[in-house]
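**Q** Below is the sequence, then the predicted model.
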Amino acid sequence: MTNPTHGPRTQGFPTQAPAGQAPPPPGFAQRQDLSFAPPARPPRRRRGPLVILSVLAAVIVLALGFVVGYLIYRPADGPAASPLAAQDGTAAGDAGNSFSAAGNPAAGAGGVFDLRRGAVFVQTNDPTTNEVIAFARSDDGRLHEVGRYKTGGVGSGSFEDSAHGIVLGTTAGESSPQHNIDSAQLLYVANAGSDTISVFRVAADGLQLVSNVPSGGTKPVSLTVNHGLLYALNSGELDDRFVLKFPDEFLDNCTHGDQPSVSGFRIDVEGRLAPIPASTRPLSGGGRSGCSQVSFTPDGTQLVVSERLATLPQQPPENGAIDTFTVNPDGTLGAKAVQNTSGAGPFGFSFTKDGTALFSEQNHADKGKGTASSYTMLGNGTLKAISKGVPNSGTDSCWIVPTNDGKLAFTSNALGGGSISTYRIEDTGALTLLHPQAADGHTRDGTFDVALSHDSRWLYQLNSHFGLLQVFQVNSDGTLKFIEEHKAFDITLPENGGQLPPFGIAAF
């Protein structure tokens, strides 16, 4: 079967591309006891004052020494604490990573890593033990691996055609990939192989697993959080394979198994999830539903799902659909609206802070036919198109993220050599293409998930073909300056039997 989503991959898979533990901060120096012998044969009337002054001076010296030592070696966030242990029992940073402030370019202010100030998270999607890899971000945007943390679930071991497999934020909302709030306390992860959702608490120096619960369906691939609610998109796919026969047979997810659906959960203050009764709802229906992403609108009143394939009356499946649900006060979903799209194959989407919806459209991997569209949400939950299918010359446009000021949007194009395109967002919400390729010479096939830092200064891109995490600086004109890349995963290419499993990225 030829994969209508990504098309034949007869080329574009070159050979794989290339990714210390320092002693703990020194303690205070051993201080010798100080003695103060009285001067030889002093007059009796002056001995008492001299001794008192000498003792007072010694106390002052010792106190000053303690204060100076504390200021030099104090941690950034209170009393010293040992790094959190990774879930496999390995201390954070024990994978050949140095935590020395001096000489480590990834050290943050004061030489201390703090994932709550700047971080990037990706997941392995490993079919044996799914893990999240945590990277700390320095002021120059560079990354340093802090640790790898088991989710308590397993991945599918295969590429997932989805967006927002990892979500960062709080119980109140998302800080990445959708920037509705500016806080990074909890990390939510979809375990596509074990049909579960994991929640981590983000500490300064690592992740702490809070819970791992069933997702309410089969194969969760996308998550969203808002106002104490979490909804999971379950693809229903029962076949974990992506590559059926290289180079021309690939499997569309959401098309061979249970009907795709969404399920809701309440989140308590600790990040624990509790399923909401009667919250599970199917998508548009039919046997082919290439579900891609679920997200709340910024105000949390609507839930939106993109389907790059959809079985709708009098419409070819390749056109896809967008489903919207009203969110009831009790967390369940109300009326569903299924609507046609401006372009073919809606995939990833995001919202500006004023509520304009931006969609990437893959056009089913037709070479050079990637597009993006923008919509405004009407009061009844339906979408009204602003810009329709604005081309970017890329192939397989799948993920899109806007800057915090709502002026620029970046779309990643997975194939055709891989590229990241930049659009200008007009005040009306209309899209204008600025740069078909914003990062010349540093992207390649497999340019997948993208995320922006919370200040929109840095863009991070996950390349699942080569296991790379790339770092770019965002320039004011919408171009991207390549900073570095990390070899985050060991990948087997499809021609050698690989399935390209990693998916999902969140940044802060």
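**A** Looks like it came in fine. This one's a predicted model, so the numbers in the text were calculated from it and none came from an experiment.
**Q** switch to C-alpha atoms for all contacts and neighbour counts from now on
**A** OK.
**Q** all strands in the stretch 401-508 of the chain, in order from the N-terminus.
**A** Assigned by DSSP state E, counting those that start in this stretch, the strands in the stretch 401-508 of the chain fall at 408-415, 419-425, 431-435, 447-452, 458-463, 468-474, 480-487, 505-507.
**Q** Quick one: these as a markdown table, columns for mean neighbour count and distance to V154 too.
**A** Output for the strands of the stretch 401-508 of the chain, formatted as a markdown table (neighbours: other C-alpha atoms under 10 Å; distance: least, C-alpha to C-alpha, whole Å):
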| stretch | mean neighbour count | distance to V154 |
| --- | --- | --- |
| strand 408-415 | 29 | 25 |
| strand 419-425 | 26 | 30 |
| strand 431-435 | 20 | 38 |
| strand 447-452 | 30 | 20 |
| strand 458-463 | 24 | 20 |
| strand 468-474 | 22 | 21 |
| strand 480-487 | 18 | 21 |
| strand 505-507 | 30 | 17 |
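**Q** let's bring in a second one:
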Amino acid sequence: MKNTFKRTAISLCLAASLPTLAFADNRHESEETLYTLSNAAVQNEVLAFQRADDGRMEAIGSYATGGVGTGRGLGNQGALALSENKRFLLAVNAGSNDVSVFRIERDGLKLVDRTAEQGLTPVSVTVSHNRAYVVNSGDDSIFGFEFNPATGKLKPLPKSYRKLSAQGSGPAQISFDRDADALVVTEKATNKITSFSLTEQGLPESRHVVDSSGTTPFGFSFGRRGQFFVAEAQGGAVNGATVSSYQLEEDGSAHLIDGAIAVGQTAACWLVTTPNGRIAFTADTPASAISSFAIDRTGHLSLLNSKAAEEIRPTDLAMATDGSVLYTLSGGDHSIGLYSINKSGALKKLESLDSLPAGVTGLVVR
């Protein structure tokens, strides 16, 4: 398929515009804090939520990025990213072509930087060590920054601008591998996975392009041993969604391990893995389903449960740092769901926080 893709699949994975959200005044010490991004075209904001000691979720604040979003779905995964030391939160401003950085403080977030980039319409950001990169849907490119893990400051990285495989590629996500010596990008429109090896200076070197095993590759997550796992919306075909696994080689190229493995649902768009790399979950928007897969040591996949949980049109996922809780972002009823994960990958609903604005994008947990 040349530079087009089935818009049906993408629209199934997008969210709408935003109303106002009220926040709780009282705060509790909690196990974890969640962040999502409003992507509002007037004023982009990070929205923060805490899980209190009694297990309940509550909204605790909204923090302006200084930039603007687009006011519509971005067709992405990874609009927010945490630094490795968990002290800073990075957010894309898709409407103003820049990236904001917040320092995470005891009483909330403090904006410490906002830096423009060379590309157009950043939709996903990744950070590792002293480098950060965005992928841009407006001009099919990636762009990098030097990142100071002590201050949170960003500095554009000269000669880091690179093009993806083709014009109109429809990028969904960018991510460093675990060793931070390569970048991977999924391209929804071209049905390609593009990867870049990086020099010691953090600059993209060789570009590698491989055909996606399933069409409309969307969100992905790295597991162990250089393996990564990709959700494939398959053009929105009814019950056509798949998941595939890939091996990232030392030269930055990728090859297929396993796929495309049927999910048994429609339009799997978002994917996360447990920290031990043994289980993957997908969010299947039109099916209102969370699906689960087992991952063996070699990276091969087997379906555990086509509908491990039911959420109304889920639009993102996040994993607790210890792998015990799965968080879901649902565009259908504007909620965040919490599920405990047992050793077999089964999910049990713990809590739900309603009254989120429509159109939020990105979900990370600290």
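**A** All right, it came through fine. Quick caveat, the model's predicted, so the values are computed rather than measured.
**Q** After superposition, what is the TM-score?
**A** The TM-score (TM-score structural alignment, normalised by the length of the second structure) is 0.92; 355 aligned residues with a C-alpha RMSD of 2.1 Å.
**Q** before we move on, the earlier item: right, and the strands of the stretch 401-508 of the first structure - which one's nearest H164 of the first structure?
**A** strand 505-507 (7.1 Å; C-alpha to C-alpha).
**Q** Which positions in the second structure sit opposite the closest one in the alignment?
**A** The aligned range for strand 505-507 of the first structure in the second structure is 363-365, by TM-score structural alignment.
**Q** Tell me the counterpart of D126 of the first structure in the second structure.
**A** Checking TM-score structural alignment: D126 of the first structure goes with A40.
**Q** Over to I197 of the first structure?
**A** Match for I197 of the first structure (TM-score structural alignment): V99.
**Q** part of a strand, is its match?
**A** Yes: V99 of the second structure: assigned to a strand according to DSSP: H, G, I helix; E, B strand; the rest coil.
**Q** Let me know how buried the residue nearest to it when sequence neighbours are not counted is, in neighbour terms.
**A** In space, and not counting its chain neighbours, V99 of the second structure is closest to V92: 4.7 Å by C-alpha to C-alpha, 6 or more residues apart in numbering. Neighbourhood size, V92 of the second structure [other C-alpha atoms under 10 Å]: 31.
**Q** what's the helix or strand harbouring V92 of the second structure packed up against?
**A** Taking DSSP states H and E as the criterion, V92 of the second structure maps to strand 88-93. Judged by 3 or more C-alpha pairs under 8 Å, 6 or more residues apart in numbering; DSSP states H and E, the packing partners of strand 88-93 of the second structure are strand 80-82, strand 98-105, strand 122-128.
**Q** Distance from the first one to the middle of the chain?
**A** Shown here is strand 80-82 of the second structure, whose average C-alpha point lies 9 Å from the average C-alpha point of the whole chain (C-alpha atoms, centre = their mean, to the nearest Å).
**Q** next one: stretch 131-139 of the first structure
**A** Counting by C-alpha atoms, centre = their mean, stretch 131-139 of the first structure comes out at 10 Å from the chain centroid.
**Q** before we move on, back to that, nearest to G66 of the second structure, of the helices and strands packed on strand 88-93 of the second structure?
**A** Across these, closest to G66 of the second structure is strand 98-105 (C-alpha to C-alpha), at 7.4 Å.
**Q** Strand 88-93 and that closest one, what's the angle between them?
**A** 150 degrees (axes from the mean of the first three to the mean of the last three C-alpha atoms, to 10 degrees).
**Q** burial of the corresponding residue of the first structure for P156 of the second structure, as a residue count?
**A** Matched to the first structure by TM-score structural alignment, P156 of the second structure sits across from P275. By the criterion of other C-alpha under 10 Å, P275 of the first structure has 19 neighbours.
**Q** again, but for the one 5 residues further on
**A** When neighbours are defined as other C-alpha under 10 Å, T280 of the first structure has 21 of them.
**Q** for it, what are its contacts?
**A** 216, 261-264 (C-alpha atoms under 8 Å, 6 or more residues apart in numbering).
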